[in-house]
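Novice: A structural model of the following input is requested.
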Amino acid sequence: MLQRLGERMTAYNLPRVMRLRGPLRAEALQRAFEAVIARHAILRTRFLERDGLPMAVAEPQVAFTLGQTDVSALAPQAREEAIAREVQATLHHVFDLAVAPAMVARLLKRGEDDHVLVLCLHHIVSDAWSNPVFAADLSTAYGLALRQAGPVQLPPLRLQYADHAVRQRETLARGGFDRALAHWNAQLGPEVPVLALPTDAPRPAMPSFRGTSIDFALEPALEAALRQFCRAERCTPFVVLFAAWQLLLARFARQSEFAVGVPHAGRQDEEVFGLIGFFVNTHVYRARLKPEQTLRALCRQIRSDALAAMSHPDLPLDLLLAQRNERRDPTRSPLFQVLFGVQMGDLPALAFDDVTVEFVEQGDVNAKFDLSMNFQVGSARIGGRLAYNTDLFEASTARRLVRACVAMLEAIVRAPDQFVGAVGLADEDDLRRLAAWGLGKPAPVPVGASALTGSSFVPVHEHVALHARRHPQATALVQEDDALTWSVLDRRVDELARRLRDRGIGADARVGLAFDRSIPMVVAMLGVLRAGAAFVPLDPALPAERLAFQLRDSGAVLVIRDAVGDEVGDGGDDGDPAWAFGVPTMRLPAGDHGDDTDRARSPRGATATSTASATATDTVIPTAVHPDQAAYLIYTSGSTGRPKGVVVSHGALGNYLDGVLHRLDIDDRLSSMAMVSTVAADLGHTVLFGALRAGLTLHLISAARAFDPDAFAEVMRRESIDVLKITPSHLLALLGAREAADALPRHRLVLGGEATTWALLSRIQALRPALRVFNHYGPTETTVGTLTQEAATADRSAATLPVRPSSKRTAVSMYCD
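Specialist: Okay, here's the model as predicted:
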């Protein structure tokens, strides 16, 4: 039993606080409580454990004392403080279930005709349905106690809770739950995804069940619209309210499938309607939301699920849990982490003869689940209460969820034929706040102004020429045992640019590049840019059909390929690939064809090719490049899976490099960057163009090494790599190297493409404490990435390592898709 496992557990307490005004007789109230206990055997029941098995023993009589405290003589402030202490002590009473009754009550006297009654029952003997039953019996017994002396007797019950329990055991013994079990397992499927709600704080290893709640009511106009929609759809308010709750959870967690617990009264037989006891059962609904589904269709789906549930209502939740193989997590409730309930009818009234009773709501609750939403659908109003675990959520988040739930309900009843995927989580307040956060007034790079220096605009490919003049013998590129100095790289880029111009390729032309990650790839990119054209990276590993689409869609007029090897199927004798479909191809010459070269061993072992300065007649006169001119066209998968081409301008690329190099704090102390990602995606552009812009050595690590943990660690150690960009999952695999620390760069690690967990970050920090780690994110349409966050200054309350703008020229707006 959970109560025995947690000696101080109060999560299953059911508290009520009432303000009583009028001539109350405390001794009559005492006798009224005794009468209710005598009538309901469940209140005289002790719960024991014998030989490892739970047992319930109903006693013929039990002692009960209504606690009484008189605080009327205290000063007003002291009186209220004393009442608050007594209320909290009663509400958080720790029950010993081996002693009956599992109920405590205390009467606090504020004045002559002014009292506070605090009542707390353990959930094992009561439920929500029991509240009006208890209230009615206590009211009747109090009236009798006023009119007679001695013990009060209420009419005996024909059936007790124990009789119901015996019937349930008999049903289980004869296999009566088999059909219900089959239904619920089929409805839930073999495995139910955990609802991964984004929390304001890390989930504690041991739940405290601390919580509080927010009460709210629907506006009359919305309430009327809800009732009208229910009449039109022939459904109950439960269906529409539950649809709004599912929709909110799906948007909040960005998850389309999850489970929700829904309490069911568990009183199918009318003869148990008047019993106090724990009859309630919890049904587990599996939410399945589809973006293309209309809100009306979602309601109809939930109505169908609810009707099926009502056909199989009796299966105990513990029996369902016992028959399933869900992995247990001590930090979460099994199978479902959120609750939803609807109570129909007005709240039960309690009358003590001439004494008026007012229920006093308590904010603090026992939060057995992450979130619990309950609605009370009365004759004149619809009220709601969101209870939340305060270990996980801040009050501001809870208030936002309430607003969002109401907004979801508005969407359903006022525009039921819109799609689920079109309903956003952000309300007007959220959008205003997000707009304010994103106001950075981005400054476009004007013609004639540099994004970096304020001098004339210098595109990234011309920085290569600058580095070649300033540091001609420094190493620019390294690939395995080959390396190029800046001077040779610049000359090769010039040669290719000249050949392209001779073919008539210049401004606005697009050139496909079919290369693996290699030195020739970089030469080809820079040569196309220097010719004034835009490059289109084509990954040779992609299927021929996809390459053909990208080539056709981009409008490329030429394909440049490596000097050796054939990436995908050849065509005719000219060696053109079949996917080129008549687009001319050109092989990039291997090696260096000049007579003025010599080779020298670089300090770390690669052979660097260098050259004497080229003459003025050999140099290509740079083509003037406008910041708005296309630098490259790159393909993403697109939201539908169809490749989507994105054009990135020279100005956007320069702006990105300006911001990201500043955020990464790239300076003269750093000398090298490493690229491990595919050339056909822009994840690696941070280091590819970052190294070319900053004048650092770029190491192009082969695919064979990039996926071999030990080989990768060896090259990172040998080459003393300073900066690496990589996806978290790729890095996690590489940290399986025998010398895991060697797989990390010396100074800067940039993670992107996926969420970075705190667990991975902790491991990185343990291996290299001085390493600066950055999280980098942004869609391709905004040029590689627009958001960067250093881990050392990140908000640890976020679910994963967060991000922020990389540059003052960047404005960020957030929208729910």
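Novice: only C-alpha atoms from now on, for both contacts and neighbour counts.
Specialist: Fine.
Novice: can you give me the strands in the stretch 301-450 of the chain?
Specialist: Ranges of strands within the stretch 301-450 of the chain are 338-344, 356-360, 364-366, 371-377, 382-389, based on DSSP state E, counting those that start in this stretch.
Novice: could the ones you listed be laid out in JSON lines, adding distance to Ala28?
Specialist: Compiled in JSON lines, the strands of the stretch 301-450 of the chain are given as follows (distance: least, CA to CA, whole Å):
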{"stretch": "strand 338-344", "distance to Ala28": "32"}
{"stretch": "strand 356-360", "distance to Ala28": "16"}
{"stretch": "strand 364-366", "distance to Ala28": "30"}
{"stretch": "strand 371-377", "distance to Ala28": "32"}
{"stretch": "strand 382-389", "distance to Ala28": "34"}
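Novice: please provide the structure for the following sequence as well, for comparison with the first:
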Amino acid sequence: MQENSPLSTEVSPEETEETFELTTAQQGMWYGQLVDPDSPKCNIGECIEIRGDLDEGLLAAALDRAVALCDSLNLRIVTRDGTVRQRVVRPSVPRTGLLRPVDLSGTDDPTAAAERYMAADMATVDRLDAPHHHYALLRLAPQLHYWYVRFHHIAIDGLGGALFTRTVADLYTRAARGEDLDAVELPPAPLRDLVAGETAYRASDQYEADRAYWTGKFADLAAGHGTHQAAGHVTDPAGRHLTDPAGAGDVSDGRDGTALIRRRTDTPTPDELSATPGGLHTRETLPFAVFDDLRRLAAGHRTTWSAVFVSAVAAYVARVTGNQDVTVGLASNGRHGGLRHIVGMTSNVLPLRLTVTGEMTVGALVRAVAAEMRGALRHRRFSREQLARELRMTDAAARLSDIVVNIMGYNYDLDLAGIPAPSRLLSLGPVDDLSLFVSERAEGKDPLIGFDTNPELYRAEDVRLHQRAVVSFLSALAGADADVLLRDLPFLDGAGAGALLAGGRGTELPAETAGSTLPEAFRAQVRRTPDAPAVVDGAVTLSYQELAGSADELSETLNGWGVGAEDGIGVLVGRSAALVSATLGVVGAGAAYVPMDAAWPAERLDRVAEVANVRALVVDAAHADRPWVRETAATLPVIVLDDHGGVLRGAPPWRGVLPTVAHGGRLAYVMFTSGSTGLPKGVGV
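Specialist: Modelled structure (predicted):
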């Protein structure tokens, strides 16, 4: 370990009996800091606003006493022979003066000065063999103070932080009533009990049951048995992660993950966001009306409002990425009831694996999410890191989900001897991609919703845009009837939707594709990366070479039926790998792609076929036996595709040959609108 490492100190042999293991969550923080030792990403911070006649000396004394009583704030992380352990080290004389007074009342802008102070301190990287916490009382005015606290996440999680600040508030209130703080004793809460409880859990039948539950959920993602797409991500031909809000993406910068929308680093942070080296953070209140709708929808499905909130996030991720297999991380404190009073670090992220389609109703999604949450919470003590090891997953895939939802069932706001003290969370620790939290808060106060993002993946306006989009979509889903289809939920207003889509323009196409047609550009990509994954559809993954093979087979089949340039080809195929193959196959044959919807009445299908001069029909097996398709087969060739897009039935006696050139000026596809007269109108492109 390098001399100035913030991570640990060696411990002498005679001291080892005083040490004990780290919790699994602490180990995760340890290794996260080890990978990036100079990063402040593991800091968590909070600002408590105090308006009133605060006794500064009394608050300082209450904080000193609370720290003295808390094992986690007297920790040393130590190593011996490569093993990482911890011990509680209390000085013989309790430390005092831990609360640093900072008078900013004489500055030109005390509020701005306070924000700068906190941002600068949040960038601090403490040695873990020294006290890894900091407290300051920022005086902005005689009746206004900010009580600022910062911890390293290896010592305290969100629940632990709330327990600690509440203890300080309780001690302050007792002291204000005249009690002697030195004589105050609190219920025993030794950190060793937290570690012992986890050790006992790993040797229990419950651990094995939890292990079976989670490995069963993700068995198809085990190394060598499939590929995992983190929530919101698809891959480009080179295997890098991309994002896809409505068809455009963002390429990784060489790290192991990417943002939901395009990363930019040349834009300053707007005033309404706070930024630390560990992330971008934004907070806003959620109107009571929206929260009431969440509760109403939850009551109708006999579940909790948190299940409805997670449903909205899952539907949002599915909408902006186009993925149906969505995994949303649910933050959990990982404690059972008997250990919830102990200040420590046991947080976990439970990966909720969901199937979300536009054809699902709001009610169906809420029921599915509620069931998934119930199962996950019954098995919440099994760590995400352990699951990744069981699945032999590494690097970014080991996160299983990049979008994390934190439902805060505890109120951070405090009361200091009658002085209300609302809390503002500054950072919740490391953020891989995007993290959302919602807090119900005290009665009479609007709930709070917040967004934390990785600053290396997001620009500041992206965060604001996501916040606006999520709140808008959440409001729409919460206020919808249970039988409304997800695809029919409004998604931002026109300006907001345009901004979201504009953020996903992706990278510039390779120079050799400039001016080329779609078939030419696709074939060039096949030559560059034939074995890279091109389409992922549930259990079906097609490489570029495989996709080209099925598309070419369809092109040759169409040409064998005499299909020529700009002839319309009706395509009645569900969202699947086969649809991608069908689109490429039709355009590759020189024909015009004419999308059709199985939900249309027969009269509309007939009208579209007539207007677009449809010469053949391409369907998947799910639609092959529909009455309209069977009737059409009497007059037109009907080609049935399998799940991979290969020709299953309907091939001609002999196949044609692929066109040598597809002219860029030819008709590529025909889309239909309802038309002002009620008749479908075609628009050729």
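Novice: Provide the contact partners of the longest helix along structure 1 at residue level.
Specialist: Identified as the longest helix of structure 1 according to DSSP state H is helix 395-414. Helix 395-414 of structure 1 has contacts (CA atoms under 8 Å, 6 or more residues apart in numbering) with 200, 214, 218, 222, 225-226, 229, 240-241, 244-245, 247-248, 295-296, 386, 388, 423, 425-427.
Novice: how about Glu115 of structure 2, what does it touch?
Specialist: By CA under 8 Å, 6+ apart, the contact set of Glu115 of structure 2 is empty.
Novice: so which helix or strand takes in whichever residue in structure 1 pairs up with it?
Specialist: In structure 1, Glu115 of structure 2 lines up with Ala84, judged by TM-score structural alignment. When elements are assigned from DSSP states H and E, Ala84 of structure 1 belongs to helix 76-91.
Novice: buried ones in that helix, by neighbour count?
Specialist: For helix 76-91 of structure 1, the neighbour count (16 or more other CA atoms under 10 Å) marks 79, 82-83, 86-87, 90-91 as buried.
Novice: export those residues to JSON lines and tack on distance to His40 of structure 1?
Specialist: Shown next, in JSON lines, are those (distance: CA to CA, whole Å):
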{"residue": "Arg79", "distance to His40 of structure 1": "35"}
{"residue": "Ala82", "distance to His40 of structure 1": "33"}
{"residue": "Ile83", "distance to His40 of structure 1": "30"}
{"residue": "Glu86", "distance to His40 of structure 1": "27"}
{"residue": "Val87", "distance to His40 of structure 1": "25"}
{"residue": "Thr90", "distance to His40 of structure 1": "22"}
{"residue": "Leu91", "distance to His40 of structure 1": "22"}
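Novice: closest one to Thr585 of structure 1 among the strands of the stretch 301-450 of structure 1?
Specialist: Among the strands of the stretch 301-450 of structure 1, strand 338-344 comes nearest to Thr585 of structure 1, with 59.3 Å by CA to CA.
Novice: for Glu49 of structure 1, which of the strands of the stretch 301-450 of structure 1 is the nearest?
Specialist: That would be strand 364-366 among the strands of the stretch 301-450 of structure 1, by CA to CA, at 25.0 Å.
Novice: I'd like to know which elements the closest one is packed against.
Specialist: Counting contacts by 3 or more CA pairs under 8 Å, 6 or more residues apart in numbering; DSSP states H and E, strand 364-366 of structure 1 packs against strand 210-217.
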